[in-house]
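Peer 1: kindly generate the corresponding structure for this input.
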Amino acid sequence: MADASSSSIPYDTVASTLGVWIVSFFLATILYGMGFLQVWLYFHWYPNDGWKLNLLVLTIFVLETVQVTTFFAATYDVLIKHFGDWTAVLAITWLHSAQLLAGYLSAFVVQMYFACTIFLLNGPGIQRWIFTVPIVLSALTELAMTLGQTIAITYIASFTQIDKTTWIYSLLSACTFACDVLIAFALYITLMGKRTAIQEIAGLQYFPSRSNTIIRKLTIYAINRGVLTAIAAAINLILFLAMPNTFYYFIGLLTSSKLYMNSMLAALNSRQYIAQASEDEAARCWNSIPVHVLHSEPHRSRGATIATNVTNTNSSVYQDETSSRDSKLGFSADNI
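Peer 2: Modelled structure (predicted):
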């Protein structure tokens, strides 16, 4: 970054600071708007959810509102109140500390939500601890580094000295990345295990169970969620280390918490869609029965047996087995 006393600031310096600042704020605002819409849809579609999930959604919404509001205030302060004052651009105020803290607190809450989900999905046994303990430890380390970074940037008071916090910020971003990867991996293994268990219970050759369809869709969503947030954390760390004395790392920093917000709300709001899609797929299965299963009397008996198994599976396995398990993914708010 150019020295604050410079009479003429090069264009490249402005582009790599204020330019990236505006672009990052633009992207963060779009993602916040998407999250705001999802919050409204959540309370509109699921008014009967328990108070725990309602409180979780409100907490995330408040933290993200604080984050985007304080960063907007910092932007207004730099571009309007102190227009042309390069010292103000490089100054770290309480607004920067507040938005950083709010954003990472929001990410921490979402990470703990998914850790709780993984813990509940895995029944009593060692596997639930193998999956959840590393996630919780990395999330707690991330929270500790967040507090340390917030305090550190308050004392240095200028972006020209941000390199003094490199080790804290690097560890913070690395823990965020590791936590996201662990969550995605744990969800994938857990859900695929449930899928295999349901297949063994159902024992169906031509009629995949409704629960199996739901779990397959949830697995895809879980992987996508982890990939997005992990990429944002990786971009944040890489740009911070590879392009010092610039604000390029703002791109990953400001969008990261919004991706967490949207990923959690998307998981909650997609419950009805996943359930309906699984019902449609189950209905289509009846139209795909091979002709040879009805070719002879023994085969007709077999087809009737399969149909009976389907009915029993969809009514008992789905309600008794998957409803309780899928509810812990957010299908029933009272269980989280």
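
Peer 1: make it CA atoms for all contacts and neighbour counts henceforth
Peer 2: Will do.

Peer 1: count of neighbours near residue 31?
Peer 2: 20 (other C-alpha atoms under 10 Å).

Peer 1: beyond the helix or strand encompassing residue 128, next helix or strand please.
Peer 2: Using DSSP states H and E, residue 128 maps to helix 126-156. On the C-terminal side of helix 126-156, the closest following helix or strand by DSSP H and E is helix 166-202.

Peer 1: quick one more, to check against the first:
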Amino acid sequence: MAPLLYGITLGQVTKYFQTFKDDRLALKLMVIGAFLLDTFQQCLITHSMWFYLVARCNGNPEGFGFANWSYLGQILPSEVVFYMVQFFYITRIWILSKRKIAWLLFVPATMEIVFSTVYTWQFYAHPSFTDLDETAEEHQVLRGLLIAIVTCAIVTDMGIAISMSKLLHDASKHSLSRSRSLINTIIRYSIATGSLITVVMIIFLSCVLALPGTMVFVGLYFIMGKLYVNSMLAMLNGREALRVQLGSIQTI
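Peer 2: Down below sits the predicted model:
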């Protein structure tokens, strides 16, 4: 699934730079940064899967019980992508709300990246998949950090979706019918993308809580960063369709 989503990312990035050549430099740099981080993570995922599934830990059976360097390394770029995309949406809310709501969303988003950094550091110190039983202190610390990361992400994503929808709904009350239809389209998109990411996060958290000591959640984690990147790119590329709907070349 991760390579498939990465392929979609490639298509979306290509479309973005072909269509929106006049976008601000800061926005282009953010897209490039998110794409490079996603590419870096995909390379690390590919190496990790090769190491475990093809190379069979280079013939060392004990290697299956430990996280290799590429598995550990893919955590941080993925978390940075989460924060970048969330920051992108929060800044939009900052503009629409005149800074009233955005401050509240920055708190869980910032806590998420802090917990992620600590989690990566702790996992580097204790990279075992099998040696840590559920009562071990190291296991409890890692599990607690993982739960904190996902909880912060869920709170942030739900806050973004709800805030964006409310702000746009309030704006539609004072708009013409043509603009109101466009705003309703944006609201539906905000709810759809926010709900999808939130549902995946909730499933991920459920796996962590219901299946302790297993690595079932890893498959979901590999795709979450790509869902974030594609969410942002889809919104940026969707401006072209919205422009057509408006019948003008105004930028949203």
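
Peer 1: got a TM-score for the pair?
Peer 2: Put the two chains on top of each other and the TM-score (TM-score structural alignment, normalised by the length of structure 2) is 0.91; 244 aligned residues with a C-alpha RMSD of 1.7 Å.

Peer 1: could you pull up the residues touching the aligned partner of residue 153 of structure 1 in structure 2?
Peer 2: Alignment note: residue 153 of structure 1 maps to residue 123 in structure 2; criterion TM-score structural alignment. Going by C-alpha atoms under 8 Å, 6 or more residues apart in numbering, residue 123 of structure 2 touches 72, 142.

Peer 1: can you name the farthest residue from the center of structure 1?
Peer 2: Taking C-alpha atoms, centre = their mean, the residue of structure 1 most remote from its mean C-alpha position is residue 297, at 52.7 Å.

Peer 1: from residue 311 of structure 1, how far out is that residue?
Peer 2: As judged by C-alpha to C-alpha, to the nearest Å, residue 297 of structure 1 and residue 311 of structure 1 stand 21 Å apart.

Peer 1: quick check, residue 225 of structure 1 in contact with residue 185.
Peer 2: No. Checked against C-alpha atoms under 8 Å, the pair residue 225 of structure 1 and residue 185 is beyond contact range at 11.0 Å.

Peer 1: so for the two, which sits in the more crowded spot?
Peer 2: Comparing residue 225 of structure 1 with residue 185 by other C-alpha under 10 Å, the one with more neighbours is residue 225, at 22 against 16.

Peer 1: any buried residues in the helix or strand where that one lies, and which?
Peer 2: Following DSSP H and E, one finds residue 225 of structure 1 within helix 210-242. For helix 210-242 of structure 1, the neighbour count (16 or more other C-alpha atoms under 10 Å) marks 210-216, 218-219, 221-223, 225-240 as buried.

Peer 1: same for it, what does it pack against?
Peer 2: Contacts defined by 3 or more C-alpha pairs under 8 Å, 6 or more residues apart in numbering; DSSP states H and E place helix 210-242 of structure 1 against helix 166-202, helix 250-269, helix 271-285.

Peer 1: for residue 34 of structure 1, find the nearest of those helices.
Peer 2: Comparison of those against residue 34 of structure 1 by C-alpha to C-alpha identifies helix 250-269 as nearest, at 7.2 Å.

Peer 1: mean per-residue distance, that closest one to structure 2?
Peer 2: Aligned to structure 2 and superposed, helix 250-269 of structure 1 gives a mean residue distance of 0.8 Å (mean C-alpha distance after the TM-score superposition for structure 1).

Peer 1: report the aligned residue range of structure 2 for that helix.
Peer 2: Helix 250-269 of structure 1 covers residues 218-237 of structure 2 once aligned (TM-score structural alignment).

Peer 1: pull the residues that contact that stretch.
Peer 2: 1-2, 5-6, 8-9, 12-13, 15-16, 19, 31, 34-35, 38, 45, 78-79, 81-82, 85, 193, 197, 200-201, 204.
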